[in-house]
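# Output the structure for:
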Amino acid sequence: MNIASKTGYSPRLADRMEGMKASEIRELLKLLDRPGIIAFAGGIPDPVLFPQDEVRRAYDAVLSDSAQAAAALQYSVSEGDPELRDWICGYMAERGVTCTRDNILITSGSQQGLEFLGKYLLSPADTALVAAPTYLGALQAFSANQPTYDLLGGPGTNRTAASYAAAATAAGGTAKFAYVVPDFANPSGETMDVAERRALLALATELDVPVIEDSPYVTLRYDGAHQSALQSLDGDDINQSRVIHCGSFSKVFTPGLRVGWVCAARPVIEKLTLIKQASDLSSSAMNQKVMLHLARTRYNQQVTEAIAHYRPKRDAMLDALRTHMPDGVTWTEPEGGLFVWVTLPDGMDCAALLSECVEKDDVAFVPGHAFFADGTGRNTLRLSFSLPPLADIRRGIAALAARIKVEMLKIA
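Modelled structure (predicted):
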């Protein structure tokens, strides 16, 4: 069969490719290069926080020592740098989780951890339990394994473990895990309270499935008290815990080094290490050495600086929303993280709104339907306050609100 086309050669694809789509967020990030655009789209760290001088010193320190340089430029163990894993154990201990380096796998960002967990846990037609909305990157990582999605209910839901199990069976598989971003969730900005966390663990126990705790934003808290990690609530023995914790240095230091981790029971880490070996053998040994230096020398300082930088931006966005948004529009008020979730009246289409805002107002955001496994939520959108300066946040929200008022009149 001739598979060539006018656009170029394309081989016959695996079935799993049918469900794989380009990230709307990654596509929207291309707008950042457009002059004058106020970008509320990408939930990416502000580059002014990147510790460039310290990164340079870390690379110089490694490369100036012949023994360190030889190790850093060589293949490394798949589990990751032992000293970095030990540092992560100390970090997890501060969050109430007692573990050893055998419970840690270093990944190329926490996104790779999600990809590996999808491969590890999902067979075609199995069910993944996810929030609505949920992190788009997780849906992308899981969808390659051709799962069915079922929605985790919020507070007051009447869904039972039996109903989830029955729905999974009807879909042709079994329920395999629950996935949550419990702190300052991407995209909603919401945080699960301790009662919600315990309820989720009880549901997972009844279904006998693991819980994937995706926790890249947890240190970026601007108000209120820190919540207990799900993993810390699941007993004292990490090797008996059903919680699989995914962490990352990207939101605190820099995403460019691509260093994340998975913390889980030792049997889970052993299986994920096999997947790591088949994927890329190991994460960059050099970047792990640099991240270890950063973590040891300035982690707490970096967190403090990030909080001081992002809190005024969060406040400016919330103030502008309260000042300019018309009646009928609601939004979350996050205690941390990088995101505010906005809900418009029923009948509005935020994808169409985005086109108008970009072309007429030089304002970009992410339409909310991308974060729903079932494609609903077309009247929702995600705003990130991480990149624009304060003046642009105020000006951009005012312009967005004015455009929303115009579009609301069309459906009145």
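
# drop to CA atoms for contacts and neighbour counts, all remaining ones
Will do.

# so what does the lengthiest helix in the chain touch, helix or strand wise?
If you go by DSSP state H, the chain has its longest helix at helix 285-324. Other helices and strands packing on helix 285-324, by 3 or more C-alpha pairs under 8 Å, 6 or more residues apart in numbering; DSSP states H and E, are helix 52-63, helix 66-72, helix 82-94, helix 390-411.

# please give me the structure for this one as well, since I'd like to look at both together:
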Amino acid sequence: MDWHSAFARRTERMKASEIRELLKLLARPEIISFAGGIPDPALFPTKAVRSAYDAVLSDPHLAGQALQYSVSEGYEPLRSWISSYMARRGVRCGVENIVITAGSQQGLDLLGKLLLSPGDTALVTAPTYLGALQAFNAYEPRYASFSTSGTPSPANDEGERVALAYVVPDSANPTGETMEEDARRNLLDLSAAHDAPLIEDAAYEALRFEGEPQRSCQSLDIESCGDIDRSRVVYCGTFSKTLSPGLRVGWICAARDLVQKVVLAKQAADLHCATLNQIVIHRVALEQYDAQVERIVGVYSKRRDATLNALSRHMPDGVAWTRPTGGMFVWVTLPPYLDGAELLSLSLREEGVAFVPGAAFFADGGTGNALRLNYSLQSEQAIDEGIRRLSGLVARELRGTGRCAAVA
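Next up, the predicted model:
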């Protein structure tokens, strides 16, 4: 069987994730990895999760429910908790506006399946979340970009339908940047001008270290249109960055007309998310969600500070970086004559430091002279050491080009 001739055309756009490949390096103890967007397992609420599993499985009625087939919409008490969570963020909705997904990543795939036809335009930031590009690519869109100020590039110059806009407005992956309210309103206007849904990926919204929280795009849109069932915004939430990525529980909050279609797509994909995991997430969220978020924020904010301080101390002149107010990432821009992918190869071989080259986050392969650093997994001491090594390599490469830069 020649399997290459059997594959559908859409598979030509399915590429391996550079981040998934780099995660294999985590098993090598000599590597200081800034690569994956990996929560620190030391911060997982392990005792609460164990207690929840024990409580469910020791109760015959609950165990039967948890281990049985269930509805595609998701465990209703969890959907009710999420509805209350969304209300705290200015989004009035009911359980009928919520569907549970296998992390927000499955939500992106289902939305791509429902909204994108081959040749449609998807509006994204440049750079944008690599996983969103992977989810959308199978449905064969073209891409156009808009800036984080909400200002569009030419989006429809060939007459294609703009099928959706996608954004990570809070502590974005990969840049760490947060959009101001004016930019969010501009983006809503842009989506409305194309009569297109706006997918709001809120994976990092809870991980805010400082400043007042920004209103979600969905809450701003509902303020304008009056009701979630008239809103064009599709909110993708997740427990992966707050409670556990391994349990694979996320959600979509949107108008009922869309949620009903998502449910149909989910029925075809996997019937429903693991009911046992949903029940456990619900119990842990009821018990300690806010305290857990506060704990994570306290640790990650110190690691963010360690990253920024190390960059300031060690990186040579000519290198710039973002200064995130939350989340897990710093985006580093190198001089234009350095390439992130080439630097990674050298860094792994010579310095034992991993990161993600920036080109992976552009729909068109974009800017090569950038890289993404994750600070959530490493200790403050390891962060300083890793950035010291990486900065020394950058300085040597700059000297090698004959364009010397002073080391800060």
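
# Got a TM-score for the pair?
The pair, once superposed, lands on a TM-score of 0.96 when counted by TM-score structural alignment, normalised by the length of the second structure; 399 aligned residues with a C-alpha RMSD of 1.1 Å.

# before we move on, back to that, figure out which of the helices and strands packed on helix 285-324 of the first structure is closest to Met20 of the first structure.
Nearest of those to Met20 of the first structure, taken as C-alpha to C-alpha: helix 390-411 at 30.9 Å.

# Which part of the second structure matches stretch 208-222 of the first structure?
The aligned range for stretch 208-222 of the first structure in the second structure is 195-209, by TM-score structural alignment.

# gap between the matching stretch and the chain center?
The chain centre lies 9 Å from the centre of stretch 195-209 of the second structure; the measure is C-alpha atoms, centre = their mean, to the nearest Å.

# aligned partner of Lys24 of the second structure in the first structure?
Using TM-score structural alignment, Lys24 of the second structure lines up with Lys30 in the first structure.

# make that Ser104 of the second structure, sorry
So, by TM-score structural alignment, Ser104 of the second structure is matched to Ser110.

# surely that match meets His245?
No - counting by C-alpha atoms under 8 Å, Ser110 of the first structure does not reach His245; the two are 9.7 Å apart.

# what sits in contact with each of the two?
Common contacts of Ser110 of the first structure and His245, defined by C-alpha atoms under 8 Å, 6 or more residues apart in numbering, comprise Val262.

# who touches whichever residue in the second structure pairs up with Glu333 of the first structure in this structure?
In the second structure, the residue equivalent to Glu333 of the first structure is Arg323, according to TM-score structural alignment. Applying C-alpha under 8 Å, 6+ apart to Arg323 of the second structure gives the contacts Gly176, Glu177, Leu308, Val330.

# got it, and Ser145 of the second structure?
Ser145 of the second structure neighbours (C-alpha under 8 Å, 6+ apart): Leu123, Val124, Thr125, Ala126, Pro152, Ser153, Pro154, Ala155.

# Just give me the closest of these to Glu342 of the second structure.
Ala126 (20.9 Å).

# State the distance from that closest one to Cys236 of the second structure.
Using C-alpha to C-alpha, to the nearest Å, Ala126 of the second structure is found at 20 Å from Cys236 of the second structure.

# Mind checking which of these two has more residues around it?
Cys236 (26 against 22; other C-alpha atoms under 10 Å).

# State the helix or strand in which the more buried one lies.
strand 233-238 (DSSP states H and E).

# Show me what that strand is packed against.
Counting by 3+ C-alpha pairs under 8 Å, 6+ apart, the packing neighbours recorded for strand 233-238 of the second structure are helix 103-115, strand 198-201, helix 217-225, strand 250-253.

# now those as a markdown table including mean neighbour count and distance to Ala268 of the second structure?
Formatted as a markdown table, those follow (neighbours: other C-alpha atoms under 10 Å; distance: least, C-alpha to C-alpha, whole Å):
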| stretch | mean neighbour count | distance to Ala268 of the second structure |
| --- | --- | --- |
| helix 103-115 | 21 | 10 |
| strand 198-201 | 24 | 22 |
| helix 217-225 | 19 | 27 |
| strand 250-253 | 26 | 17 |
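
# closest to Phe34 of the second structure out of these?
Nearest of these (C-alpha to C-alpha): helix 103-115, 21.1 Å.

# quick one: the closest one to chain centroid distance?
13 Å.

# okay, and the helix or strand just after that helix goes to which residues in the first structure?
Once the chain leaves helix 103-115 of the second structure, the next helix or strand it forms, by DSSP H and E, is strand 121-125. Aligned using TM-score structural alignment, strand 121-125 of the second structure spans residues 127-131 in the first structure.

# Tell me the buried residues in stretch 333-353 of the first structure?
Buried residues in stretch 333-353 of the first structure, counted by 16 or more other C-alpha atoms under 10 Å: 333-344, 348-351, 353.

# cool, stretch 24-43 of the first structure as well?
Ile25, Leu28, Leu29, Leu31, Leu32, Ile37, Ile38, Ala39, Phe40, Ala41, Gly42, Gly43.

# ok, now stretch 47-63 of the first structure?
For stretch 47-63 of the first structure, by 16+ other C-alpha under 10 Å, it's Leu49, Phe50, Val55, Ala58, Tyr59, Ala61, Val62, Leu63.

# okay, it sits on what stretch of the second structure?
So stretch 47-63 of the first structure sits over residues 41-57 in the second structure, by TM-score structural alignment.

# What of stretch 372-380 of the first structure?
Going by TM-score structural alignment: stretch 372-380 of the first structure matches residues 362-370.

# And stretch 88-95 of the first structure, by the same measure?
With TM-score structural alignment applied, stretch 88-95 of the first structure matches the range 82-89 in the second structure.

# Now do the matching stretch: everything it contacts.
Arg92, Cys93, Gly94, Val95, Ile98, Arg215, Ser216, Ser219.

# do stretch 212-230 of the second structure as well
89-93, 170, 180-181, 184-185, 188, 200, 231-235, 254-257.

# which one of the contacts of stretch 82-89 of the second structure has the most neighbours?
Among these, Ile98 has the most neighbours (other C-alpha under 10 Å), with 27 neighbours.

# Gln218 of the second structure versus that residue, what's the distance?
In terms of C-alpha to C-alpha, Ile98 of the second structure sits 14 Å off from Gln218 of the second structure.

# now Thr128 of the second structure
Thr128 of the second structure is 19 Å from Gln218 of the second structure, by C-alpha to C-alpha.

# returning to that earlier point: and Val259 of the first structure, which of the helices and strands packed on helix 285-324 of the first structure is closest to it?
Checked against C-alpha to C-alpha, the stretch from these lying closest is helix 82-94, at 10.3 Å.

# Trace Pro345 of the first structure over to the second structure, please.
Per TM-score structural alignment, Pro345 of the first structure is aligned with Pro335.

# one step back: return the set of buried residues in the match of stretch 88-95 of the first structure.
So, applying 16+ other C-alpha under 10 Å, buried residues of stretch 82-89 of the second structure: Ile82, Ser83, Ser84, Met86.
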